[in-house]
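Asker: Here is a sequence with its predicted model. Questions after.
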Amino acid sequence: MTDTTSLSQLKQAALDRARAGDWNGAADTLHTVLAQSPNDLGSLLLLGDVSHSGGNIQAASDGYRAALALAGQMPNLPATVQAGLRRAQTRLADYASDYAARLDGLIPPIERSARFNESLDILLGRQPVYLQEPRRYYFPGLPQIQFYDTAQFDWVQDMEDRTPDIQAELRTVLAEDQASFRPYIERGAGHLGGQDHHLLDNTDWSAFYLWKDGQKIEANCARCPITTAALERVPLDFADGKCPSVLFSVLKPGAHIPPHNGMVNTRLICHLPLIVPGPAWLRVGSETHHWQEGRMVIFDDTIEHEAKNEADETRIVLLFDVWRPELSEQERREVATLLGAIDSFSES
């Protein structure tokens, strides 16, 4: 008897046992099938069905999730299989709803901490797990924090207090020299990792730099002396030829920066909102923040993030990057040395 025939007979035996109400026997037979043919979509769906009928919700969930994940890689599925997949999705949603209701009775939502509540959303499949995924350099052992509490940074209050003066310098630049604002993503610069990006060479997202890739733009800093002085107390992540970047970041009405990840996870990105004329938001991982003028935002840009200006006028923030507070002085020196030399390594 060939392997194909053997599998066919096993699947028929599983069906026969299911029709007879022998849910455990059918499941055992299907596990034998899947041990030999783990990508058998029909058997995965049937395993979910017989486990559901037998009251084994965990096993049903496992079978249905595996089937849905596999089906995502298989186009043009027959109508009968698509019906099975819809049944799997419905039952998974029902399981999650029932589980959530039981958890509400165990720990009422109003009594939960924010992080525990997020863990439940992940557990119930309401949101994915967002982790650091830097595109160039990963430093291990750093906490996975989407938005940081700005109260833990002793320089934030001073920056926020200087908002009116920084706004005044920005407005002067805007009035005198719009041409100094360049597209944030320029051809050959490598931002966002792609040269076909819809914001490439597009002033919908533009920048006026005080520092760019670690190089101070003296003329621009001279035009913004208060802003430049305010940054002297900030732990900018200096690495020769790499960072920091400090800029007035402009997002025109309706402009959308699509989901992406930053380059290195040894820094944090800071926004001091200066002009926020209406609804405009920044999503980092599972959290969405709405900018408020004069209120600092600090986040990890190596976690997937996106932004959009939904207002009818332009949004502008002062954007700069700082060392992550978890890095020691020695680690900062080591990383700065590496980042400063990384291009020369790749070119040699």
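Answerer: Sure thing, it's come through.

Asker: Going by C-alpha atoms from here, please, whenever you check contacts or count neighbours.
Answerer: Will do.

Asker: residues in contact with residue 13?
Answerer: When contacts are counted by Cα atoms under 8 Å, 6 or more residues apart in numbering, residue 13 is found next to 26, 29.

Asker: And whichever strand or helix holds it, what's buried?
Answerer: Assigned by DSSP states H and E, residue 13 falls within helix 3-19. By 16 or more other Cα atoms under 10 Å, the buried positions in helix 3-19 come out as 7, 10-11, 13-15, 17-18.

Asker: Please apply the same query to stretch 190-199.
Answerer: Buried residues in stretch 190-199 (16+ other Cα under 10 Å): 191-192, 195, 197, 199.

Asker: just the helices in the stretch 51-200 of the chain please.
Answerer: With helices called from DSSP state H, counting those that start in this stretch, the stretch 51-200 of the chain shows them at 57-71, 79-106, 114-123, 156-161, 163-176.

Asker: mind putting the ones you listed in CSV, mean neighbour count and distance to residue 282 included?
Answerer: What follows is the helices of the stretch 51-200 of the chain, written out as CSV (neighbours: other Cα atoms under 10 Å; distance: least, Cα to Cα, whole Å):
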stretch, mean neighbour count, distance to residue 282
helix 57-71, 19, 29
helix 79-106, 14, 28
helix 114-123, 14, 18
helix 156-161, 16, 19
helix 163-176, 16, 20
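
Asker: of all these, which lies closest to residue 224?
Answerer: Closest to residue 224 of the helices of the stretch 51-200 of the chain, according to Cα to Cα: helix 163-176, at 5.8 Å.

Asker: which other helices and strands contact the closest one?
Answerer: In terms of contacts (3 or more Cα pairs under 8 Å, 6 or more residues apart in numbering; DSSP states H and E), helix 163-176 is packed against helix 225-230, strand 267-275.

Asker: Looking at the helices of the stretch 51-200 of the chain, which is nearest to residue 132?
Answerer: Ranking those by their distance to residue 132 (criterion: Cα to Cα) puts helix 114-123 first, at 16.3 Å.

Asker: now the closest one against helix 79-106, angle please.
Answerer: 150 degrees (axes from the mean of the first three to the mean of the last three Cα atoms, to 10 degrees).

Asker: who's in contact with helix 114-123?
Answerer: In contact with helix 114-123 (Cα under 8 Å, 6+ apart) are residues 109, 127-129.

Asker: Please compare the first structure with the one that follows:
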Amino acid sequence: MTDVRPSAPRVQAQMPAQAQVQGLMLQARQARERSDFTALAAAAEALLRINPREPQALVFKGDVLSAQGDHRSAMSFYGAALAQGRAVVAPSPELRAELQHAAQAQAEGALRFEQGLRDGLAQRGFDPATSSPRFAASLDLMTGRRRLYYQQPKFYMFPGLPQVEFQPRETVAWLAEVEAAAPAIRAELDAILAEPALFAPYIEDRANRPQSDQAGLLGNAAWSAVFLWKDGAEVPEVAERCPQTMAALAAAPLCRIPGRSPSILFSKLQAGAKIPPHNGLINTRLICHLPLVVPPDCWFRVGGEERRWKAGEAWAFDDTIEHEAANDSDQDRTILIFDVWKPEITAEEQDLIRALFATIDASGSGAPKLGV
């Protein structure tokens, strides 16, 4: 039988090395406590010569660089320490403390960097309220104040389209005509609101699809709707009652796909209700909102941008980018919703997309309804 135990000389060689590391660790902590950064630097360098990936030694090195005013280099060492520390299965209490220190130092460094950046940009003329919104968004992304979101359609992805959360207003100029008709549309809505039984839960149970809870909204009147058009077909008994609403949409490039779109509806979100984060099905269209009955404390988020609805002020957004809504007031919120083609989709491409869904239907594959 072969004895695989390490030989005595090897064990003896390991023990002084471990003792040396522990001694250097102690020296480093004591040096840091008395703000002796020369001694701390010597201990950190000695530890890193033994193991360049030692997490605690990387923290010590970061502290030395921070004390010298080289915050950018310090951040790199703190980041390396945190990365190495994550790989340790059972960190010691000392290591956990050093990693917490590194994380705090990194957060403080990030704030210091951001403040310096914003102060410097302000001195050079940047004003987040009036300067380029795209540049302001890029600054938020760079400093971690904003997360980057992408189109994630659940059914059909058309490549090459801009990744835009809220559509730039100049590309949907016809929205001004819809806004101009807001008082007349509101009057038609008021007549609909006088008949609460017309509203039905927006999330319906479909017999040809598996039932899912939809975050508690399936069959729930907390989010309800009255459709003027639904899945590409007019609902005449409602549309005929809303001629001003339909006339206001005459110039809108409605997304027409037989059996699927457009959908035009009055959407009501009850007081206290929330629509959880979700993504739409196809990225070739925009969803439009015209707020009509909007109490305070109602908000809507698309990707990294949150907005408040204001009565009569419309917008268009990409619903394949994660979005959510909430009515934090004590009153119901009601808006007009409809879907349009994205301006980048050509007439030929619109025809081809219609042909695609017609082919799917003819095959019996049963693509999902699009909704809004």
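Answerer: Here it is on my side, so go on. Since the structure is predicted, the reported quantities are computational estimates derived from the model, not experimental observations.

Asker: Overlay them and tell me the TM-score.
Answerer: The TM-score (TM-score structural alignment, normalised by the length of structure 1) is 0.80; 330 aligned residues with a Cα RMSD of 3.7 Å.

Asker: Let me know the angle separating whatever helix or strand comes next after the helix holding residue 13 of structure 1 from helix 57-71.
Answerer: For helix 3-19 of structure 1, the following helix or strand on the C-terminal side (DSSP H and E) is helix 23-36. With the same axes, to 10 degrees defining the directions, helix 23-36 of structure 1 sits at 40 degrees from helix 57-71.

Asker: Report the angle between helix 23-36 of structure 1 and helix 3-19.
Answerer: Using the same axes, to 10 degrees, helix 23-36 of structure 1 lies at 160 degrees relative to helix 3-19.

Asker: which parts of helix 23-36 of structure 1 are buried?
Answerer: By neighbour count on 16+ other Cα under 10 Å, the buried set for helix 23-36 of structure 1 is 23-27, 29-31, 33-34.

Asker: Now tabulate these in CSV and tack on distance to residue 260 of structure 1.
Answerer: As requested, these are exported to CSV (distance: Cα to Cα, whole Å):
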residue, distance to residue 260 of structure 1
23, 46
24, 45
25, 47
26, 45
27, 42
29, 44
30, 41
31, 39
33, 40
34, 37
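
Asker: Could you identify the most distant pair in these?
Answerer: Maximum distance among those (Cα to Cα): 16.3 Å, for 23 and 34.

Asker: quick revisit: redo the buried residues of helix 3-19 of structure 1 as a markdown table? Include distance to residue 96 of structure 1.
Answerer: Listed next are the buried residues of helix 3-19 of structure 1 as a markdown table, based on distance: Cα to Cα, whole Å:
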| residue | distance to residue 96 of structure 1 |
| --- | --- |
| 7 | 33 |
| 10 | 32 |
| 11 | 29 |
| 13 | 31 |
| 14 | 27 |
| 15 | 27 |
| 17 | 28 |
| 18 | 25 |
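
Asker: Would you check which pair of those lies furthest apart?
Answerer: Farthest pair in the buried residues of helix 3-19 of structure 1 (Cα to Cα) is 7 and 18. Separation: 16.5 Å.

Asker: Could you find the counterpart of residue 262 of structure 2 in structure 1?
Answerer: In structure 1, the residue paired with residue 262 of structure 2 is residue 244, using TM-score structural alignment.

Asker: Map residue 256 of structure 1 onto structure 2.
Answerer: Taking TM-score structural alignment, residue 256 of structure 1 has residue 274 as its aligned residue in structure 2.

Asker: so what's the nearest residue to its match once chain neighbours are set aside up against?
Answerer: Spatially, and ignoring its direct neighbours in sequence, residue 274 of structure 2 is nearest to residue 326 (4.2 Å; Cα to Cα, 6 or more residues apart in numbering). Each residue near residue 326 of structure 2 by Cα under 8 Å, 6+ apart is listed here: 269, 272-275, 298-300.

Asker: swap in residue 139 of structure 1?
Answerer: So residue 139 of structure 1 contacts 264-266 (Cα under 8 Å, 6+ apart).

Asker: Could you rerun that using 7 Å?
Answerer: By Cα atoms under 7 Å, 6 or more residues apart in numbering, the contact list for residue 139 of structure 1 reads 265-266.

Asker: Show me which of the contacts of helix 114-123 of structure 1 are buried.
Answerer: By neighbour count, with 16+ other Cα under 10 Å, those hold no buried member.

Asker: okay if I get the helices of the stretch 51-200 of structure 1 as a markdown table plus distance to residue 136 of structure 1?
Answerer: Formatted as a markdown table, the helices of the stretch 51-200 of structure 1 follow (distance: least, Cα to Cα, whole Å):
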| stretch | distance to residue 136 of structure 1 |
| --- | --- |
| helix 57-71 | 29 |
| helix 79-106 | 37 |
| helix 114-123 | 27 |
| helix 156-161 | 28 |
| helix 163-176 | 32 |
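
Asker: what about the closest residue to residue 185 of structure 2 other than its chain neighbours, distance to residue 162 of structure 2?
Answerer: The spatially closest residue to residue 185 of structure 2, leaving aside those adjacent along the chain, is residue 245, at 5.2 Å (Cα to Cα, 6+ apart). Residue 245 of structure 2 sits 30 Å away from residue 162 of structure 2, going by Cα to Cα, to the nearest Å.
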